[in-house]
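just coords:
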């Protein structure tokens, strides 16, 4: 499983006007190439009358899938600068479509590169960037007499509390960053005087907005 990484929170869209041309940007998360292509096709269908529907996406733990499409704009002036924005911001598993309605004024190669780059940046800002951090869901099994202390300590700590299950013993489920597993276990052991059982239930990502 990959370590922490940045991606977009969810769907976002934006619009800018440059020299009377409208640039509509649509951004979404895509974890497979099929998801990216489906999103691109849905935007193309929505804007069948547009002059261009340019796209770019970057997918995979090591960015092994990277595609850019100029959709009729001069080669290298649309899809590539869009992809470069994704790479520069270090964003993974993201697809972007910039729809252009030509306003009658030609922008030239440099103007197009700047326009599509700016449109992509605006769209990403609208979708919002998050950091996905790998956490271990730790199950802390304790007797009921430790519940008050453990719950209070966890709620006032850096570790997000998922839930508490009440059975023969109490199971407190807490999210712990992968690198903090040992520190957390030692802390729980100290709090309960060693009267606890701690185990990893599963691994999953939690998302935190990036300013």
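Thanks, I have it. In this text the structure is predicted, and so the values were computed from the model without any measurement.

CA only for contacts and neighbour counts going forward, please
Fine.

which residues touch residue 165?
171, 172 (C-alpha atoms under 8 Å, 6 or more residues apart in numbering).

Ok, residue 49 next?
With C-alpha under 8 Å, 6+ apart, residue 49 has no contacts at all.

and here's the other structure:
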């Protein structure tokens, strides 16, 4: 077990939902957008959606930290001077120790140059204010697996999943397939309980 972010079963801090914050600095408008992202794909699709919504903005600066394997963190200056935008935005996510999070800062240029220091402060503030608006929460790492059973066993499996309070979707076809999302720490015990209750008839992947 390493101390790299995203590689343990330990709880981690993330955002509770989406957040947005706006302010002006010497005529330039900054809008900080923050959202949860479980995967790199989630993060990149959020970045694209903000860029599409604010396609008339001067800059849309993205940064994200995602508990992928390996752990991924990324940022871009999106045309701002090197080191003045993406790195300060990412730095806030690192300092706040939040993971599975994506931020995009939209800037409408107001006619006055802010300088690298002024830009860095503004992009940092936009992410920090966006995080404050979103709120943070502690999550436990989750895993997903599927359970496929005959109809005779479906009530038993559904009852176990409901009693454990885990997230799942059920698909009733020729057999019944449950897609289960469970905290990593609880996954093995839950699979064992399902196997035992169905006398090994459940197909678990």
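That came in fine, so what should we check first? Worth saying up front: this structure is predicted, and the values here are computed from it rather than measured.

which part of structure 1 lines up with the helix of greatest length in structure 2?
With DSSP state H setting the assignment, residue counts place helix 115-134 as the longest helix in structure 2. Using TM-score structural alignment, the residues of structure 1 aligned to helix 115-134 of structure 2 are 108-127.

thinking again about what came up before, and whichever helix or strand comes after the longest helix of structure 2, what does it pack onto?
Using DSSP states H and E, the helix or strand that follows helix 115-134 of structure 2 in sequence is strand 136-139. Under the contact criterion of 3 or more C-alpha pairs under 8 Å, 6 or more residues apart in numbering; DSSP states H and E, strand 136-139 of structure 2 touches strand 12-15.

Quick check: the gap between the spatially most central residue of structure 2 and residue 46 of structure 2.
For structure 2, the residue nearest the mean C-alpha position is residue 37 (2.0 Å; C-alpha atoms, centre = their mean). Distance, residue 37 of structure 2 to residue 46 of structure 2, by C-alpha to C-alpha, to the nearest Å: 8 Å.

Find the residues that touch each one of these two.
Shared contacts of residue 37 of structure 2 and residue 46, defined by C-alpha under 8 Å, 6+ apart, comprise residue 102.

dump the residue contacts of the aligned partner of residue 106 of structure 2 in structure 1.
Residue 106 of structure 2 maps onto residue 99 in structure 1 when the alignment is built from TM-score structural alignment. With contact taken as C-alpha under 8 Å, 6+ apart, residue 99 of structure 1 is in contact with 22, 23, 24, 25, 47, 50, 51, 52, 53, 54.

tell me the contacts of the aligned partner of the third one in structure 2?
The one in question is residue 24 of structure 1. Residue correspondence to structure 2 (TM-score structural alignment): residue 24 of structure 1 is matched to residue 31. Contacts here follow C-alpha under 8 Å, 6+ apart; on that basis residue 31 of structure 2 touches 20, 21, 22, 23, 105, 106, 107, 126.

Can you list the neighbours in contact with stretch 139-147 of structure 2?
Residues outside stretch 139-147 of structure 2 that contact it (C-alpha under 8 Å, 6+ apart): 9-14, 177-184, 187, 202-205.

If any of those are buried, give me the PyMOL selection for them.
Those of those that count as buried under 16 or more other C-alpha atoms under 10 Å are selected in PyMOL with:
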select buried, resi 12+13+14+177+178+179+180+181+182+183+187+202+204
